[in-house]
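Asker: 3D model of this:
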Amino acid sequence: MFGGGGMNPRKMQQMMKQMGIDVTDIDAEEVIIRTEDEELVFSDAQVTRMDAQGTQTYQVVGEPETRERGASEESASEDTDADTDTDADANASAGIPDSDVEIVAQRAGVSADEAREALADEDGDLAAAIARFE
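Answerer: Below you'll find the model as predicted:
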């Protein structure tokens, strides 16, 4: 990005700090990217967050496992009975990862319950859930 191929990593961090860029490594257990058709699941991925001028950018490094969209949600709800609307709502929110709830709550400035409800209404779409509060 900055062309610092042979640059000392410590010097690079100093320069980035001077430019107002903060880089943080995140100890992630799993990263899931959901597309319309599939899910890309990164286990043991290296995740880095870069904060620059009020914008957070995430970099994920690793080899993803590809699986059909909804495969994990179906297995989670097979053991439950969804005969009523309240049971269906509970099953939808049970499949939402706590990390997604935390992201929406933090970015939108709302409670975890409100974030979880927005994620459930938006079928787990982080951007759409955050946009509901903006």
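Asker: Could you use CA atoms for every contact and neighbour count after this?
Answerer: Will do.
Asker: which SSE is the residue positioned nearest the centre of the chain in?
Answerer: The chain has Asp100 as the residue nearest its centroid, 5.4 Å off, counting by C-alpha atoms, centre = their mean. In the assignment (DSSP states H and E), Asp100 maps to helix 98-108.
Asker: still on that earlier bit, dump the residue contacts of the residue nearest to the centre of the chain.
Answerer: Listed by C-alpha atoms under 8 Å, 6 or more residues apart in numbering, the contact partners of Asp100 are Leu126.
Asker: one more to line up against the first:
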Amino acid sequence: MFGGGGMNPRKMEQMMKQMGIDVEEIDATEVVIRRADGDELVFSDPDVTKMDARGQETYQIIGEPEARESAGAVESGDVDEAEAGDDGGSGGIPDEDVELVVQRTGASEDAAREALADTDGDLAAAIAQLE
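Answerer: Here you go, the predicted model:
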């Protein structure tokens, strides 16, 4: 798990528990990191460790990534509607978010869209505002 510089792994685990750090191995088959430029890093059969240090979760991925172009990337530089969130011309509020707020609160689409705009797209805050 960690290279403790020759330290006994049991002793290291005990010290981490004393410091309030919980460590958990995650049985992952694949990890995909989508980058802003549209490319992806794909880790097949990685070793993944989750560390929780007083509420702050950190994930460590060990493995060799394969770089590949995202399936949603378009060569001309255009972005397809699914990747853009298909906001329907509503100033950046995705229709899926509006539908979710409507389903959870029973509010009209206009009220849901307005609540999302007021909360800068924060779903939980928009739902709370309408409930």
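Asker: Next, the TM-score between them, please.
Answerer: Overlay of the two chains. TM-score (TM-score structural alignment, normalised by the length of structure 2): 0.53; 82 aligned residues with a C-alpha RMSD of 3.1 Å.
Asker: and the angle from the next helix or strand after the helix holding Asp100 of structure 1 to helix 98-108?
Answerer: The C-terminal neighbour of helix 98-108 of structure 1 among helices and strands, as given by DSSP H and E, is helix 112-121. Angle, helix 112-121 of structure 1 to helix 98-108, by axes from the mean of the first three to the mean of the last three C-alpha atoms, to 10 degrees: 110 degrees.
Asker: Next secondary structure after helix 112-121 of structure 1?
Answerer: Next element after helix 112-121 of structure 1 (DSSP H and E): helix 126-131.
Asker: Identify each buried residue in that next one, please.
Answerer: Across helix 126-131 of structure 1, burial judged by 16 or more other C-alpha atoms under 10 Å covers Leu126, Ala129, Ile130.
Asker: Who are the packing partners of it?
Answerer: On a contact count with 3 or more C-alpha pairs under 8 Å, 6 or more residues apart in numbering; DSSP states H and E, helix 126-131 of structure 1 meets helix 98-108, helix 112-121.
Asker: Provide the aligned range in structure 2 for stretch 53-68 of structure 1.
Answerer: Mapped onto structure 2 using TM-score structural alignment, stretch 53-68 of structure 1 spans residues 54-69.
Asker: mind checking the end-to-end distance for that stretch?
Answerer: Stretch 54-69 of structure 2 stretches 37 Å from its first residue to its last (C-alpha to C-alpha, to the nearest Å).
Asker: which outside residues touch it?
Answerer: Under C-alpha under 8 Å, 6+ apart, the answer for stretch 54-69 of structure 2 is 20-21, 38-52.
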